[in-house]
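Colleague: generate coordinates for the sequence data below:
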Amino acid sequence: MKGKKFENNIHYSVVRNSLGVYTNYICSLFKSKTSYMGVKYKEYQIKKINGSVNVIFIMGESANFQHMSLYGYERDTTPFLKSLVHSDQFKYYHGVSRGFSTRIGVPLTLNVIQEPDNVEQLLSLQTNLFHLAKKNGYKTFYLSNQKSGVLASLVNSREIDEFHDVFSKKIPQDTQHDTRLIDSLNQFNIINKSKEPFFIVLHQRNHHFAYQDNYPNQYHVYKKSLNENEKLIDTYDNSMRFQDDFIKKLIQMVDNVNHKPILVVYTSDHGELFGEKGLWGHGAPVLNSAGVPIFIYANASAKTWINNTNLPDQCALGNYHLGKFIARALGWDIKNPNESKNFYVNINLPYDEVDGYKKFTLSEVEKELCHHTE
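Modeller: Next comes the predicted model:
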């Protein structure tokens, strides 16, 4: 019974989830006490603040900033993002994910906690971004081109007004690519017509292996390599070109809405390796596997807000810190009395019955990740 614990599944019936809960509980009665319930930490303080903006939060998939020309990559894979470098409406960082896999990285980013074993804070959902948005009167959306099982029981679905993942028939069905997420925004007419402030999570699939399956044919830009590893990199870089146009289209939509302050925030669930330290793919508990791009764009109405917000003046930013920034955009200040300058990346969720995280210092992150600059 060691390892991953039982988790509710949003797509299962109440009966099936209930049986899973009871079975897991009965099994736990016959096991010795373990320490998986985590360390007792000081309680977070959450304070309402003045000022809030609309937020579109893009949760990327397997994004490696070292393959973005925004960060100095030799191939011009992100020409649009690179054009924003000197704009006062744009900020970008070398990011550190909260997990080495999607199942870990997504829920731990949406639930703003730093400590890798703070089970009590995690399960309380008090710093969950959907919870904070609903608490401040936001209309909330989760639009995903993936299965929603990665959220497990770490989000309250009642706090998401529109929940649509890859199984939903209410999102456009004419394509399997991430453009269906932007089409969904048009279909629901959220950005222009919503009378309430909105918090939208767009969960992408784009850079998921096999990369060539996740972008349209016109993005076969890099295709002349003969070596198998180089071919793999070609398809990944093609997916990055598609991603750049996805972001461009979304930002153009946001720029056309001048009467609402809107932030577009991007990070990824984890990174992707292409031979670094002899490793490929993701899941290996090394810092490069946690390296992700982070960027923030503010439309004209939100420009003052972003420039008056205290974002760290450093090259590296963790998804935990980004979560605090998003919470502030939603009208809440999170004070964590346990906070440190370290970066914690989980191998397992905090309540899994195995030890599973890596700690990286700020100096390690700056040395390992931040030398990849333009």
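Colleague: please count neighbours and contacts with C-alpha atoms only from this point.
Modeller: Noted.
Colleague: now do the strands in the stretch 51-200 of the chain.
Modeller: Ranges of strands within the stretch 51-200 of the chain are 54-60, 90-96, 139-144, 162-164, 198-203, based on DSSP state E, counting those that start in this stretch.
Colleague: export those to CSV and tack on mean neighbour count and distance to S153?
Modeller: As requested, the strands of the stretch 51-200 of the chain are exported to CSV (neighbours: other CA atoms under 10 Å; distance: least, CA to CA, whole Å):
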stretch, mean neighbour count, distance to S153
strand 54-60, 22, 18
strand 90-96, 24, 24
strand 139-144, 22, 15
strand 162-164, 18, 14
strand 198-203, 24, 17
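Colleague: of all those, which lies closest to S301?
Modeller: strand 54-60 (10.4 Å; CA to CA).
Colleague: helices or strands up against that closest one?
Modeller: strand 198-203, strand 262-268, helix 319-329 (3 or more CA pairs under 8 Å, 6 or more residues apart in numbering; DSSP states H and E).
Colleague: please give me the structure for this one as well, since I'd like to look at both together:
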Amino acid sequence: MKNNFIKFTYNILLAFIITLLFVSFDQIFRLYNNILVFNLDFKSFLEQFFINLLIVSIVKSRAIFVAYIILATFVWFQLLHFSYFGTWIFPLEYMLFFTKFKEVFDTFKSVTNITIIPTIMFFILLISIYYLLKKYEEKRLKIPYLSYILIIAIFINPINLYLKDNTRKGHRPSVEYYQIKNSYLSISHLFAIILPKKFLSNYSGLEQPVVPTPNIILNNPDINVVVIMGESANRNFMSLYGYHIKSTPYLESLKNDKNFIYKDAISSGVVTDVGIPNFFNMIKQPDGVPQAISQNTCIFKMAKENGFQTYFYSAQAQDQLAQLKSYLCTNFIDDYYDGTNLTKDTGTPALDEHLITKIDDIDFSKPSFITLHQRASHSPFYDTYPKEFEIYNKDNIEDKTLNQNLINYLNSVRYTDYIIKNIIKKISEKTNRPTYFIFTSDHSTSMEKNRNGHGRLDFDSVWQIPFFVYGINNPENLGNYFQDFPYISHYQIGNLVSYLLGYQKQYEYFNTKEDYYVCGADISGFDGILKISFDKENNLSKDFNFIK
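Modeller: Model (predicted):
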């Protein structure tokens, strides 16, 4: 008995040292990262100490080390994620890591510098633990069957979440929690709530009533409608919207044209796989999957049924469109093309300039509904434009405070401005028919320090996208259908497109003040919903509703 007590003191010592290692790396990272603060407290330390005490008491040292490899890997992922996004990992992101692996890999490949600190910590942690386990192997107390008890304990929280089955509030990682706790809670939520509902019941509890197709008010309009769908376009970095670097000179030149109308748009999602299906199916609020399945308000179907030739040309690769193509009622698209048709690789997109070339394939003798889907400005930004479009660099940029990643992004925005200019120029040479160009984006991207990327409802800039409509060849004066209210939603832009295609409009003014909805990284709403409201002075307020 006395011998066991002495051995257990070594377990306590070993657990204490390992806890110090985890806590030290956590707090060092917090001091290194200016978003986080030093937050060591007794409760957090005691929780981690108790976890480590149980682990180091397992019989087999190999099982102990495997457990710490897993825990250290979770910590590494969390630190890496925070270095880029400025948050710990949300539940759905673990699933997206596998379903969107190439996209994730390409993004982090462009910012490898952020991996240095987390990777150094990862190896120091594992080497230290390996040395400690070897040193105390013969001295520590080994408790039989403890590993089985721990495995059972791991399932307690997810089972409890599953049985509660509350679908209204969801898990948001706490900045104040340590990485292992955040990982465990997020993964519990993923397996207990998101995956069962997504893959077993296919029911979110948020399904909206299916609405019918709007009435046709003008049969076979003799016009062309061109939707230019941007990728990750952040209006805050466009000089059209007042940004201090001249990133959109062409769009600025149109500002005083009476046929050019632009507003501050708000996207319907924070990832492409949500924003584009919601836009092209005119979905007002999640969950709109039943609406998309009905195809009642699928814009391509509506265009085809009212006399338009339909085209969808995307610079994005086949794999990058795989999750959203089923929502586009492609049987109503006369000519479909994506980047893989050019690159011959399912994961490699084309440059946006090839969209200009594809205009030659359009039959402008007939009214046409055309969608041109861009790839710039998706990360890694330097891959989305040709090298001759490296207009800005560290030497010539006006604002010397900008980092290289943001400079690359500005080059992609300047490239987008060039693409839009040449799309409009080429189409104006091809047709004398009234033609309307509508530009917006699937979502935006955050370029704040330590808050990069998209897919985050809590990053305001991720849903702040551009919008303009521009008419040529004696177009209808659309200015009568817009008011001074500065905002417009994806849903309202969709209604503008629907109206141009000959269908009854839903609003007196397309940019009507009402509640706007932004869906998280899952189209059914499993990753949460953001409701945006406006007061009498047009001040914006946000209300998060996360699924649980």
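Colleague: sorry, back to before: export the helices and strands packed on strand 54-60 of the first structure to TSV and tack on distance to S52 of the first structure?
Modeller: Compiled in TSV, those are given as follows (distance: least, CA to CA, whole Å):
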stretch	distance to S52 of the first structure
strand 198-203	10
strand 262-268	10
helix 319-329	5
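Colleague: please work out which of those is packed deepest.
Modeller: strand 262-268 (a mean of 26; mean count of other CA atoms under 10 Å).
Colleague: V106 of the first structure touches V150, doesn't it?
Modeller: Yes - V106 of the first structure is within contact range of V150, at 6.8 Å (criterion: CA atoms under 8 Å).
Colleague: more neighbours, these two?
Modeller: V106 (25 against 18; other CA atoms under 10 Å).
Colleague: what's that one aligned with over in the second structure?
Modeller: Using TM-score structural alignment as the criterion, V106 of the first structure maps onto I276 of the second structure.
Colleague: what's the closest non-adjacent residue to that match?
Modeller: Distances taken as CA to CA, 6 or more residues apart in numbering place D442 nearest to I276 of the second structure, at 5.6 Å, with adjacent residues excluded.
Colleague: which other helices and strands contact the longest helix anywhere in the first structure?
Modeller: Counting by DSSP state H, the longest helix found in the first structure is helix 228-255. Where contact means 3+ CA pairs under 8 Å, 6+ apart, helix 228-255 of the first structure is packed against helix 79-83.
Colleague: where exactly do the helices run in the first structure?
Modeller: So, for the first structure - with DSSP H - the helices run 14-29, 79-83, 102-110, 119-124, 129-135, 179-188, 190-193, 228-255, 287-290, 303-307, 319-329, 362-369.
Colleague: which of those sits most buried?
Modeller: Taking mean count of other CA under 10 Å, helix 287-290 is the most buried of the helices of the first structure, at a mean of 26.
Colleague: tell me what it is packed against?
Modeller: With contacts taken as 3+ CA pairs under 8 Å, 6+ apart, helix 287-290 of the first structure sits against helix 362-369.
Colleague: report the distance from the helix it packs on to the chain centre.
Modeller: Averaged C-alpha coordinates place helix 362-369 of the first structure at 21 Å from its chain's average position (CA atoms, centre = their mean, to the nearest Å).
Colleague: again, but for stretch 68-85 of the second structure
Modeller: Mean-position distance between stretch 68-85 of the second structure and its chain equals 20 Å (CA atoms, centre = their mean).
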